[in-house]
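Q: quick one, what's the 3D model for this:
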Amino acid sequence: MRAFVRLSSEGEGFVPPSANDFVLPPIFENISWFTKPILLVFLSVVIISVFFILSSRKAAVVPSKMQFAGESVYGFIRDGLAKDVLGPEFMRFVPYLFTLFTFVLVNNLFGIVPLLQFPSFSRVGFAYALAIITYLVYHYVGMKRQGVGHYLKGIAFMPGVPKPIYVLLTPIEIATFFIVRPFTLGLRLFANMFAGHLLLLVFILGGEHLLQGVIGLKLVSPFAFTMGIALTFFEFMVQCLQAYIFTLLTALYIAGSLADEH
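A: Model (predicted):
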């Protein structure tokens, strides 16, 4: 305890990371909207496009390593997700689901890439932008497949339910389809990326600050850095999982819209 008091009295003390660390200044002073998250989103589009163009440019029966990697990701979404969830019509939605998965995954992985080290979806606006697109897609698909009236009726009045129950069930179903789903879809992605990045900042910046303290604190700093490294590997798993979950939920919502009964 005395060591911490001494450290605070000798310097400014450790200022823990907060939400303010996610508000980044513009890259160019005269372009206020062009911040690091915006740059990373553009960069992700370039990386994804270049990778899959190169991996499919010289496709062969015996694939190269790059072609194999590209086909593996595509096959994972097509066969391991879209086909199982959406059934016979799955190929119509593979391009969207494949694009969605790779876009979310690359932007999430930016959080642990040296020099970049910022997950784009730790900014809530990006997460909700994708959630709104998914929201529009699955409602459009449902209305086109079933007709606007039949689709909305299926949401508001679930078949096979006693009529008095509609007084309670109908508002819940309407709120679920039009409010809760897009809200939770974006919030889940944002919250995981925000919390994970904040934890990494706490341990890495904390370890760096401990190195500047008295000898007792210097001895503790390796443990903070070790924890930061362990959390980096854990965050990698979370980033991949969240990209999969976001895509899986999108596929499930679309499958529900295609079904005759919601």
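Q: make it CA atoms for all contacts and neighbour counts henceforth
A: Will do.
Q: how far away is Tyr166 from Ser257?
A: Here the distance between Tyr166 and Ser257 works out to 20 Å (CA to CA, to the nearest Å).
Q: higher neighbour count, those two?
A: Each of Tyr166 and Ser257 had its neighbours counted (other CA atoms under 10 Å), and the higher figure belongs to Ser257 (24 against 15).
Q: the closest residue to that one other than its chain neighbours: how many residues sit nearby?
A: The shortest distance from Ser257 to any non-neighbouring residue, by CA to CA, 6 or more residues apart in numbering, is to Gly142 (4.3 Å). Other residues near Gly142 number 23, with proximity taken as other CA under 10 Å.
Q: again, but for Tyr253
A: Tyr253 is surrounded by 22 other residues when neighbours are defined as other CA under 10 Å.
Q: element containing it, please.
A: When secondary structure is defined using DSSP states H and E, the element that contains Tyr253 is helix 215-258.
Q: next, Gln117: secondary structure please.
A: Local secondary structure at Gln117 is given as coil here, using DSSP: H, G, I helix; E, B strand; the rest coil.
Q: Pro63 now?
A: Quick answer, by three-state DSSP: Pro63 is coil.
Q: second chain to compare with the first, below:
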Amino acid sequence: MLVRLVVMAAMILFLWLAVRKAKVVPGRLQGFLEMGLDFVRVQIVEQTLGKERAKPFVGMFTVIFFTILFMNLAGIIPFLNVAGTSRIGMPLVLALWVFVTYLVVGVRRHGGGTYFKAQLVPAGVPGWMLPIIVPIEALQLFVIRPLTLALRLVANMMAGHILLVLTFVGTHTLLFYSEAAMVPVGALTFVSGFAATLFEIFVAGLQAFVFTLLSAVYLNFSLEESH
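A: Next up, the predicted model:
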């Protein structure tokens, strides 16, 4: 929780510094932020939902993307060294936010009966199969979608954290507590630790993108006339 609070404070500070003197011709920090905002708006939300349907949801998905990205990057920050998303609490809260949103949006757009019928009863399924299909579709709608969103994120970030711990603890042990013959191996694990750090940066961005993209896809399912 302390890491999460520190990361949220850092993110708010970054956003404030970037926009406090916003200009038509942006400086480096403002330009970097606008590039990120445009990426979420254009490459994720508008590409998935369409330009017009995306407008009400750009803010939500921007918050989700940047929150996950900053929380993920905490895993490689010295003295923090753990991603805020490597424990289930925050991924689960974000997944539940997406879950409630796509249910509410679907019911508002189509009406409760029409929406849940479209989601739970696939077109063309014989009546005798409905007792089997409907529970499966309900499980997917109410459990699998939000749960897999949360678990995918927490599993990837936890795995990255464990990998970094193993490489750097292994380096420390091999360099300071092993026989002289093992020192070259310690140097190798030290280099591997930096490679793992670079990979973790890539994974941090990728998981923020994947979570946001899948959330937009699930919301798009609720907005479509047929599924």
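Q: TM between them?
A: Between these two chains, after superposing, the TM-score reads 0.95 (TM-score structural alignment, normalised by the length of structure 2); 225 aligned residues with a CA RMSD of 1.3 Å.
Q: pull up the aligned stretch in structure 2 for the helix holding Tyr253 of structure 1.
A: Alignment of helix 215-258 of structure 1 against structure 2: residues 180-223, by TM-score structural alignment.
Q: tell me how far that stretch lies from the chain's centre.
A: With CA atoms, centre = their mean, to the nearest Å as the basis, stretch 180-223 of structure 2 stands 12 Å off its chain's centre.
Q: one step back: can you tell me the helix or strand for the residue nearest to Ser257 of structure 1?
A: Here Gly142 of structure 1, judged by DSSP H and E, is contained in helix 124-146.
Q: which other helices and strands does that helix contact?
A: For helix 124-146 of structure 1, the elements it packs on are helix 148-156, helix 181-211, helix 215-258, judged by 3 or more CA pairs under 8 Å, 6 or more residues apart in numbering; DSSP states H and E.
Q: buried residues in it?
A: Neighbour-count burial for helix 124-146 of structure 1 flags 124, 126-128, 130-131, 134-135, 137-143, 146 (criterion: 16 or more other CA atoms under 10 Å).
Q: setting aside sequence neighbours, what's the nearest residue to Phe226 of structure 2?
A: No, residue 226 of structure 2 isn't Phe; it's Ser. Closest residue to Ser226 of structure 2 apart from its sequence neighbours, by CA to CA, 6+ apart: Ala118 at 6.8 Å.
Q: now Ala22 of structure 2: how far from Arg28 of structure 2?
A: When CA to CA is applied, the distance between Ala22 of structure 2 and Arg28 of structure 2 equals 11 Å.
Q: which one of the two has more residues nearby?
A: Neighbour comparison, Ala22 of structure 2 and Arg28: the larger count goes to Ala22, with 14 against 10 (by other CA under 10 Å).
Q: which element is that one on?
A: With elements taken from DSSP H and E, nothing contains Ala22 of structure 2; it lies in neither a helix nor a strand.
Q: that one maps to what in structure 1?
A: Under TM-score structural alignment, Ala22 of structure 2 pairs with Ala59 in structure 1.
Q: with Leu153 of structure 2 instead?
A: Leu153 of structure 2 maps onto Leu189 in structure 1 when the alignment is built from TM-score structural alignment.
Q: tell me who's in contact with that match.
A: By CA atoms under 8 Å, 6 or more residues apart in numbering, Leu189 of structure 1 lies in contact with Phe121, Ala127, Gln242, Phe246.
Q: so which bit of structure 1 is stretch 120-128 of structure 2 matched to?
A: When structure 1 is aligned by TM-score structural alignment, the counterpart of stretch 120-128 of structure 2 is residues 156-164.
Q: again, but for stretch 70-82 of structure 2
A: With TM-score structural alignment applied, stretch 70-82 of structure 2 matches the range 106-118 in structure 1.
Q: show the end-to-end separation of the matching stretch, please.
A: The stretch stretch 106-118 of structure 1 measures 11 Å between its terminal residues, going by CA to CA.
Q: any idea how far Ala208 of structure 2 is from Met71 of structure 2?
A: When Met71 of structure 2 is compared with Ala208 of structure 2 (using CA to CA), they lie 9 Å apart.
Q: more neighbours, these two?
A: Ranked by neighbour count (other CA under 10 Å), Met71 of structure 2 and Ala208 place Met71 first, with 26 against 20.
Q: ok, that one touching Arg87?
A: No. Using CA atoms under 8 Å, Met71 of structure 2 is not in contact with Arg87, being 10.8 Å away.
Q: tell me which element Ser32 of structure 1 is part of?
A: For Ser32 of structure 1, the host element (DSSP H and E) is strand 31-35.
Q: what span of structure 2 is that strand aligned with?
A: Strand 31-35 of structure 1 lines up with nothing in structure 2 when matched by TM-score structural alignment.
Q: C-terminal to that strand, what's the next element?
A: Beyond strand 31-35 of structure 1 on the C-terminal side, the first helix or strand identified by DSSP H and E is helix 36-57.
Q: ok, and what's touching that next one?
A: Under the criterion CA under 8 Å, 6+ apart, external residues in contact with helix 36-57 of structure 1 comprise 24-27, 66-70, 102-103, 106-107, 110, 118-120, 123.
Q: hmm, back to that, show me which positions of the match of stretch 70-82 of structure 2 end up buried.
A: Applying a neighbour-count criterion of 16+ other CA under 10 Å, the buried positions in stretch 106-118 of structure 1 are Val106, Asn107, Asn108, Leu109, Phe110, Gly111, Ile112, Phe118.
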